[in-house]
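J.: Give me coordinates for this.
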Amino acid sequence: MEKQLYLKHKPKVTIITIAYNAAATIELTILSVLGQTYQNLEYIIIDGGSTDGTQKVIEKYKGKLAKYISEPDKGIADGFNKGIAMATGHWIGMINADDWYTPNAVEVMMHSISKDDDVCCGNIMLVGANEIERQKKSKVSWLNFGMYIMHPTCFIKKGVYLQVGGYDTGLKIAMDFDMFLRIKRNGFKIKHVDEVVAYMRLDGVSNDTVKMHREELSVMRRHLNGLNYYCSYLFNYLNRLRWRYFYKDPLRNLANS
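T.: As a prediction, this is how the structure comes out:
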């Protein structure tokens, strides 16, 4: 009964898209948000001062956006933080300009949570060359070992951000890994929903695996101690070797990692 009352209330959800020179992909992202079956949505777009026509695409839909700004920023984390500061929703989701939602993504996630959940995350469909797809599941219990929570599938209560602080602008790739370890350290409940709720193309900044692993190890040193750190470091290192030397299909490797 408690869950039914919570769902009947239909909490407001803010979706944030950050973009920079994404003219070729952002329209699909925007349409996937505007086409959601969930009704109580607020959509915010933060553009980092694009020069390739991204702003022209966004302007087509400006009347359907709650907020939109275009100005230079300090990178992905800075864009996230600007969007969070503007958000008025009880829950916040992030879908970047080369990713997109399934039509009922928000509905599925909001119908899978209770008022006691703080974060919910789902599964993602990775899209590689020739539009080949592989599903990757979020693995909450693996979080110490790396970014095993699929950020585009996540919805986080705004109150969580208010307590743990914003994304670290000093990180260029692993800012989401740092955020989730901070969330975990503060005792918030992270729930996995076993449903595909987003698609992600494998040509973004997070696919620079060398930089990604380097930042992940830096974040581990920041948050993990003793045996937890050394076990996580070893797992991450061995996984990096596997990516580099044993797999010829990076899409399959990423999906199974």
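
J.: from here on, contacts and neighbour counts on C-alpha atoms
T.: OK.

J.: what number of residues lie near the spatially closest residue to Asp118 that is not a sequence neighbour?
T.: Nearest residue to Asp118 in three dimensions, chain neighbours excluded: Lys189, at 5.2 Å (C-alpha to C-alpha, 6 or more residues apart in numbering). Using other C-alpha atoms under 10 Å, Lys189 has 12 other residues around it.

J.: wait, Lys189 sits on Ser114?
T.: No: if you go by C-alpha atoms under 8 Å, Lys189 and Ser114 don't touch, sitting 10.9 Å apart.

J.: how far is stretch 39-58 from where the chain is centred?
T.: Stretch 39-58 has its C-alpha centroid displaced from the chain centroid by 17 Å (C-alpha atoms, centre = their mean, to the nearest Å).

J.: Could I get the full set of strands for the stretch 151-257 of the chain?
T.: With DSSP state E, counting those that start in this stretch as the criterion, the stretch 151-257 of the chain has strands at 155-157, 190-201.

J.: circling back to that earlier point, where's the residue nearest to Asp118 relative to Arg182, distance?
T.: Lys189 sits 12 Å away from Arg182, taking C-alpha to C-alpha, to the nearest Å as the criterion.

J.: And for Asn130?
T.: 37 Å.

J.: want to put them side by side, so please do this one too:
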Amino acid sequence: MEETLLSVIGQNYPNLQLIIIDGGSTDNSLSIIKRYQHQIDYWISEKDKGQSHAINKGLDKADGELTSFLNSDDLLMPNALFEVAQRYVQGKKQIITGSWLEGPNMQEAIKREVLTPFTIENFILNIGLFGQPGTFWSTNSDLRFNEDYHFCLDFEFFYRLLIDDYKIVATLQPLGFFRTQPEAKTTLKQDVKLKEIIRFLENNRKFHSNIGNDMHLLAARNTRSLYRLQLLKNWKNSKLDFCSTLWSAIKYDPRVLIRGI
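T.: All right, here's what the predicted structure looks like:
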């Protein structure tokens, strides 16, 4: 957490509102927060209902023209705030983003680029076009994160911004660093991620008739991936559940047994 906090404070940006919402941590997070509290505008440590709820609590306190959030494992790159400010146009609905670094640490990080074109269709079918760390948006006091989403919360939120006619403004400069998690932790989250992607695609394809069939096929592909993940878990934990899941998977689509499709 301290590295994350210092990546923001170290921007030395003159007009920064720094808010920390901690979910009642029992590690050393509170001591870190208190060490820098003279540079923090608002902080609280209490149990919440999940990440989306925590972010919304922060949004309720924020009153700047541009807003972003940063998870406690991620970082802002040097001069990111000045780079974002240069691209901000007051009164415009903007999502300001850029390339980002991704990896277990900075030494092993690789650079990721923003995908184009910046269309709602491309955004949906790629499940996003840009990374979350280092992405800012023109503050909208009416929009909050959907607390039914826990993994794809940023994707669903930026989708609604694009529906509301926000325009993507991108820079080639890396703005953020996304820290990848150990494989075991990622696998646990992958289950939730796939379920949320499937739910999003099936719930929203009626609004995009031009790509409705593509969204349905993408949902089906993610459903096959979810079955494969469940089969792997059940093989390790319960052979009886494995047989039941295998039967359900084959009934859904025999291609579940063919990896990669």
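
J.: Ok, which of the strands of the stretch 151-257 of the first structure comes nearest Val108 of the first structure?
T.: strand 190-201 (7.9 Å; C-alpha to C-alpha).

J.: average distance between the closest one and the second structure?
T.: Compared with the second structure after fitting, strand 190-201 of the first structure deviates on average by 1.4 Å (mean C-alpha distance after the TM-score superposition for the first structure).

J.: What is the corresponding segment of the second structure for that strand?
T.: Aligned by TM-score structural alignment, strand 190-201 of the first structure falls on residues 168-179 of the second structure.

J.: So for that stretch, what gets flagged as buried?
T.: Buried residues in stretch 168-179 of the second structure, counted by 16 or more other C-alpha atoms under 10 Å: 168-170, 173-179.

J.: Include distance to Ser25 of the second structure when you put these into JSON lines, please.
T.: Listed next are these as JSON lines, based on distance: C-alpha to C-alpha, whole Å:
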{"residue": "Ile168", "distance to Ser25 of the second structure": "35"}
{"residue": "Val169", "distance to Ser25 of the second structure": "35"}
{"residue": "Ala170", "distance to Ser25 of the second structure": "35"}
{"residue": "Gln173", "distance to Ser25 of the second structure": "33"}
{"residue": "Pro174", "distance to Ser25 of the second structure": "30"}
{"residue": "Leu175", "distance to Ser25 of the second structure": "27"}
{"residue": "Gly176", "distance to Ser25 of the second structure": "24"}
{"residue": "Phe177", "distance to Ser25 of the second structure": "23"}
{"residue": "Phe178", "distance to Ser25 of the second structure": "21"}
{"residue": "Arg179", "distance to Ser25 of the second structure": "20"}
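
J.: nearest to Thr119 of the second structure, of those residues?
T.: Nearest to Thr119 of the second structure among those, with distances taken as C-alpha to C-alpha, is Ile168, at 9.1 Å.

J.: so how far is Gly103 of the second structure from that closest one?
T.: 25 Å.

J.: The stretch 51-200 of the second structure: helices as residue ranges?
T.: Assigned by DSSP state H, counting those that start in this stretch, the helices in the stretch 51-200 of the second structure fall at 51-61, 80-87, 120-125, 153-163, 183-204.

J.: Let me have those helices in JSON lines, extended by distance to Lys111 of the second structure.
T.: Below are the helices of the stretch 51-200 of the second structure laid out as JSON lines (distance: least, C-alpha to C-alpha, whole Å):
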{"stretch": "helix 51-61", "distance to Lys111 of the second structure": "26"}
{"stretch": "helix 80-87", "distance to Lys111 of the second structure": "15"}
{"stretch": "helix 120-125", "distance to Lys111 of the second structure": "20"}
{"stretch": "helix 153-163", "distance to Lys111 of the second structure": "20"}
{"stretch": "helix 183-204", "distance to Lys111 of the second structure": "20"}
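
J.: now these as CSV including mean neighbour count and distance to Arg221 of the second structure?
T.: What follows is those, written out as CSV (neighbours: other C-alpha atoms under 10 Å; distance: least, C-alpha to C-alpha, whole Å):
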stretch, mean neighbour count, distance to Arg221 of the second structure
helix 51-61, 18, 26
helix 80-87, 16, 36
helix 120-125, 18, 12
helix 153-163, 18, 18
helix 183-204, 15, 9
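
J.: Report the central residue of the second structure.
T.: In the second structure, the centroid-proximal residue (C-alpha atoms, centre = their mean) is Asp154; its distance is 4.1 Å.

J.: wouldn't it be in contact with Gln132 here?
T.: Yes: Asp154 of the second structure is within contact range of Gln132, at 7.0 Å (criterion: C-alpha under 8 Å).

J.: And Ile58 of the first structure? What does it align with in the second structure?
T.: Match for Ile58 of the first structure (TM-score structural alignment): Ile33.

J.: quick one: which helix or strand includes that match?
T.: Using DSSP states H and E, Ile33 of the second structure sits in helix 29-35.

J.: against the first structure, where does the next helix or strand after that helix fall?
T.: Toward the C-terminus, helix 29-35 of the second structure is succeeded by strand 42-45 as the next helix or strand (DSSP H and E). Strand 42-45 of the second structure corresponds to residues 67-70 of the first structure when matched by TM-score structural alignment.
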